[in-house]
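Asker: Got a sequence here, can you build the structure:
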Amino acid sequence: MSEPAPKAAQPWLYRLIEPDGRPSLRRRLLSSLLVPLMVLLVIEGLVTYSGALFYANHVHDRDLADDATTLAQMLSQEDLGGQISPQARFLLEYAPEGHNYFSVTSQRHGLLAGSAELQPAPLSAASMDGEPALFSTFVYTPSQKRRELRAATVRIPNLRDPSDQLTVTMAETLHDRHQQAREILLLSIPAQAILIASVFVLVLYGVRVGLRQLDPLTARLAAREHDLAPIGDADVPVEILPLTRTIDGLFARQRGMLALQERFIADAAHQLKTPLAGLRVHVERAQADPSKETVDDALQHILRLTQRASRTSSQLLALTRAQSPDMGDSSTHCLLDLAQLVPELLGLRVHDAIAASVDLGYEGPAGPVWIDGDRISLQELLDNLIDNSLRYAGRNSIVTAGVSVVAGGACLSVEDNGPGVPPAFLERLGERFFRVPGITEEGTGLGLAIVQRIAERHHAQVHYLASSGGGLRVEIVFPSARTSKVVG
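Answerer: Here you go, the predicted structure:
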């Protein structure tokens, strides 16, 4: 199990919500909800302010247009000649916050009343019929302050001069509009904050209640001692099914490892019992009769039994490695050329073949024969096949290792011209501790079982056949190579 990352390497948010460095699912769930809720509150405030400002603009634009239309109607109904009384000017320019502006301009005579800096907007044909045109622009007031104004403009005929037209413009600052939008926002924020806080409390309660669904599973696992049975999906929430299924997979691997260990202990006890009993017998015989002949004979038997026990333990360890789950890890496989690998490995066994008076040879194609495999385990596979042939084929026999290309893959074969195996026992050659009845040569019955397990790890098939010379032929058929890179 990996250690938690140091606090300095963790994100600042996790260090904030997990100050003790221990991960908490509850705290992370709440923090993942709290941050979006805060962002949602900010977004909601912006949307509320935009909506309030839009509404304030609509109301003020309508009032501004009404003021411009009213002034235009007053000028058109009375022959004022564009003159505005001081009292009317005060009312037109007065605003509780800020300042209002107006102007009355003649098409022929220019400005008649109001602010000269206020420029009327270009009017369409509809505006000439009395409909106001609204616009937004920047003007400079007499105090030289830059202000943004919203104006409504309407055009009416000049009663004193029928050939002339008057343009009436009413304008105001945007201060009141923004002020009203801010007031609406301030009124809505508390209600929104209360709503979000209520949602957060409900989420907190929901997370707490939801995590309680894990209590039965926790209690069930805590009640176990050495039980590695699968957890199952009965009372497991859907969200953590991947976790429990991963744990079930781990339990399955642990059961396999425990079964492998128990099998190894049982096999070791079974196979080492006879050599150890023989050692004890010959030691007691040497102690009972200390004569040189008896001691020498006992030492010869002890040496032979020790070699047998050593070979048995080596074979048991090899079988355990072949059955280990780690052996099936495809990450250790690489692209191997059997036509190059097999002759190299056979060269290491030449001295053993000479000592056993066996003619050891090789047959294979000139070109490469690629498979996906692990070099070390394939060496152990070939060594066990060669050992089996050297031990049981007999002296002056011929053993041939071959490599060939077959449909859908590659074939590694080891063939001898020894006494062979009766057809009734060929199918049992891959079983642990199986030895063909009637064979007098010493052996553990594990060599071909190791070959069988290593072949299974490589997704290969093992075939036990009678050779053309009357002996035994073992074929290992590997699937086609799938990797695309040669790993040295």
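
Asker: CA only for contacts and neighbour counts going forward, please
Answerer: OK.

Asker: Show me the residue sitting in the middle of this protein in space.
Answerer: P242 (12.5 Å; CA atoms, centre = their mean).

Asker: Please give the element, helix or strand, for that one.
Answerer: Element membership for P242 (DSSP states H and E) is helix 241-288.

Asker: Moving C-terminal from that helix, which element do we reach first?
Answerer: Sequence order places helix 292-323 as the next helix or strand after helix 241-288, per DSSP H and E.

Asker: Can you give me the buried ones in that following helix?
Answerer: Across helix 292-323, burial judged by 16 or more other CA atoms under 10 Å covers 294-295, 298-299, 301-302, 305-306, 308-309, 312-313, 315-316, 318-323.

Asker: With stretch 225-241 instead?
Answerer: For stretch 225-241, a neighbour-count test (16+ other CA under 10 Å) marks L228, I231, V236 as buried.

Asker: Another for comparison:
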Amino acid sequence: MLVLLLLDAMLTYAVALSYSNHVHDRDLAGDAQSIAALLQHDALPGEISAQARFLLDYDPAGRNYFDIRSRQHGLVSGNGHLHGPTVHAHIGQAPILFDTRLGHTPLRAATVAIPDPRHAQDVLDITVAETLHDRHMIAREILLLSVSLQLLLMLLLLGLVWFGVDVGLRGLEPLTRRLARRERTLAPIDDSDVPRELLPLTRTIDTLFGRLRGLMALQERFIADAAHQLRTPLTGLSLHVERAQAHAHDPALRDALHHIERLNARAARTARQLLALTRAQTPHEDEQDRAIIDLGTLVPETVGDRVHEAIAAGVDLGYEGTTEATPILGNAGALRELLDNLLDNALRYAGRDGQVTVSLRAADADGGPRIIVEDDGPGVADEFLSRLGERFFRTPTSHGDGTGLGLAIVQRIAERHAASVVYARAPSGGLLVDIRFPAMSITA
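Answerer: The predicted structure follows:
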């Protein structure tokens, strides 16, 4: 708009200057005709009448000039040496308007021809000229007045646009709030409060959501079916390996069977984790599966179930919890799955003679309850902390038999409970995982 204002100012000045030139040219021609009339009727021989002299010298600023020339005798009177037009004016003809100069000063002049009252055969050329100062001054005044009004109108227009856009966008707030509250749902957008102009956009988004729902359903069904189909042969393979180990006397055969058993256990664990991940990232969850759960009871029970496994692995597993009730609204099975995966990860990387500590902190003024699991293992480099929770991601320094799905399951279950997961370096150098539930978990 500023560029348009500049272009408009240039155009306005050109139009104003043209109008000013037209008015001044008309006045200049009128002055020349008036002086000619006075000279014809009132002039004495060899003199210019007082009325004519007054008209010619009326400008005290010295911006007006006149010149009376006889075509036979030359200059009769004048206050400037003006050059006449390139073409002689004719008696009885309208004044000739032309541009000329006096020294370095540009002038606009008008010339009219009359018979010389003193010499019947002679002709007087009366030239009246003025500088361009007044013309430009009037054009500038018109420009300033016009630009001031246009600037005021522009400011009013900007205010109206600002107000209109603000009011218009305010109608999007209900839709924005509803979309912000969505977590993983791909249900169609309710367009009851959507402005009519945005309906094509929301319907296009609904179409995209429908395609994504179909793709996600296919993916989840494939993973679930594949994992389910793998469980049966893996279970049978494990039973046959146990039978073979019971009757194998060759040390090389027993060692091979032991490796087969380990690989089979790893494959079975991967299948279980794929099923768990599929359940964790399912877009819909039945409300009947949610209940008020006391983390002060669930967390120590889950930790207690893993004590024997920790002792067998040579890991010191400890629990530090609050004695206060710590209720949240959630799914008990999913939360146990979350804790089991955190403990699996911590026990595996803590290693023999390592320490794993599970802490439960009650809700405070800064937020809701928190579950913290830390170990004193090798930890994770800072540049990889942000990638923990991605499916199948394992740090380059990982040498265990993990699948890269455990923390992904933790991430998805935490999201289903509106909790955040923070990965950091533990004070002992290992990995610290902090699950932070919201203060109002019952809205999750």
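
Asker: Tell me how the two chains score on TM-score.
Answerer: The TM-score (TM-score structural alignment, normalised by the length of the second structure) is 0.51; 270 aligned residues with a CA RMSD of 4.0 Å.

Asker: L166 of the first structure: which of the buried residues of stretch 225-241 of the first structure is nearest?
Answerer: Of all those, L166 of the first structure sits closest to V236, with 82.7 Å by CA to CA.

Asker: where does that closest one land in three-state SS?
Answerer: Assigned by DSSP: H, G, I helix; E, B strand; the rest coil, the conformation of V236 of the first structure is coil.

Asker: Thought A133 was touching D61 of the first structure, still the case?
Answerer: No - the pair D61 of the first structure and A133 does not pass the contact test of CA atoms under 8 Å, sitting 10.1 Å apart.

Asker: Common neighbours of these two, please.
Answerer: Contact criterion CA atoms under 8 Å, 6 or more residues apart in numbering; residues shared by D61 of the first structure and A133: A152.

Asker: Name the nearest residue to the residue mapped onto H175 of the first structure from the second structure, sequence neighbours excluded.
Answerer: In the second structure, the residue matched to H175 of the first structure (TM-score structural alignment) is H133. Take H133 of the second structure and drop its neighbours on the chain: the residue closest to it by CA to CA, 6 or more residues apart in numbering is R63, 7.9 Å away.

Asker: Confirm for me that that neighbour is in contact with T131.
Answerer: Yes - the pair R63 of the second structure / T131 is scored as a contact, 5.4 Å apart, by CA under 8 Å.

Asker: Look at these two and report which has more neighbours.
Answerer: The residue with more neighbours, out of R63 of the second structure and T131, is T131; 19 against 16, by other CA atoms under 10 Å.

Asker: Run through the residues that contact the more buried one.
Answerer: Neighbouring residues of T131 of the second structure by CA under 8 Å, 6+ apart: R63, N64, T105, P106, L107, R108.

Asker: mind redoing it with 6 Å?
Answerer: R63, L107 (CA atoms under 6 Å, 6 or more residues apart in numbering).

Asker: how close does it get to R71 of the second structure?
Answerer: According to CA to CA, to the nearest Å, T131 of the second structure stands 25 Å off from R71 of the second structure.

Asker: just L175 of the second structure next, same as before
Answerer: 89 Å.

Asker: hey, where'd the strands end up in the second structure?
Answerer: Secondary structure of the second structure (DSSP state E): strands at 64-70, 74-78, 96-102, 105-115, 123-131, 291-294, 316-320, 327-330, 355-361, 370-375, 420-425, 431-436.

Asker: Report the mean deviation for the longest one after fitting onto the first structure.
Answerer: For strand 105-115 of the second structure, the mean distance to aligned residues of the first structure following superposition is 0.8 Å (mean CA distance after the TM-score superposition for the first structure).

Asker: got the buried residues for that strand?
Answerer: Going by neighbour count (16+ other CA under 10 Å), the buried part of strand 105-115 of the second structure is L107, R108, A109, A110, T111, V112, A113, I114, P115.

Asker: Disregarding residues adjacent in the polypeptide, which is nearest to the second one?
Answerer: Distances taken as CA to CA, 6+ apart put D99 closest to R108 of the second structure, at 4.8 Å, once the chain neighbours are dropped.

Asker: Just give me the match in the first structure for that neighbour.
Answerer: Here D99 of the second structure is matched to S136 in the first structure, going by TM-score structural alignment.

Asker: and the gap between V422 of the second structure and N345 of the second structure?
Answerer: 15 Å.

Asker: With neighbour numbers in mind, choose between these two.
Answerer: Between V422 of the second structure and N345, counting by other CA under 10 Å, N345 is the more crowded of the two (19 against 15).

Asker: Map that one onto the first structure.
Answerer: So N345 of the second structure corresponds to nothing, using TM-score structural alignment.

Asker: now L211 of the first structure: how far from L217 of the first structure?
Answerer: Distance from L211 of the first structure to L217 of the first structure, counting by CA to CA: 11 Å.

Asker: The two: who's more crowded?
Answerer: L217 (17 against 12).

Asker: which residue packs closest to the counterpart of that one in the second structure, ignoring adjacent ones?
Answerer: Correspondence of L217 of the first structure to the second structure, assessed by TM-score structural alignment: L175. Leaving aside its chain neighbours, L175 of the second structure sits nearest to V194 (6.6 Å; criterion: CA to CA, 6+ apart).

Asker: Can you tell me how far the one you found is from T202 of the second structure?
Answerer: 8 Å.

Asker: residue contacts, G361 of the first structure?
Answerer: Applying CA under 6 Å, 6+ apart, we find G361 of the first structure in contact with T400.

Asker: a strand runs through it, doesn't it?
Answerer: Yes - according to three-state DSSP, G361 of the first structure belongs to a strand.

Asker: so who does L338 of the second structure touch?
Answerer: By CA under 6 Å, 6+ apart, the residues touching L338 of the second structure are V410.
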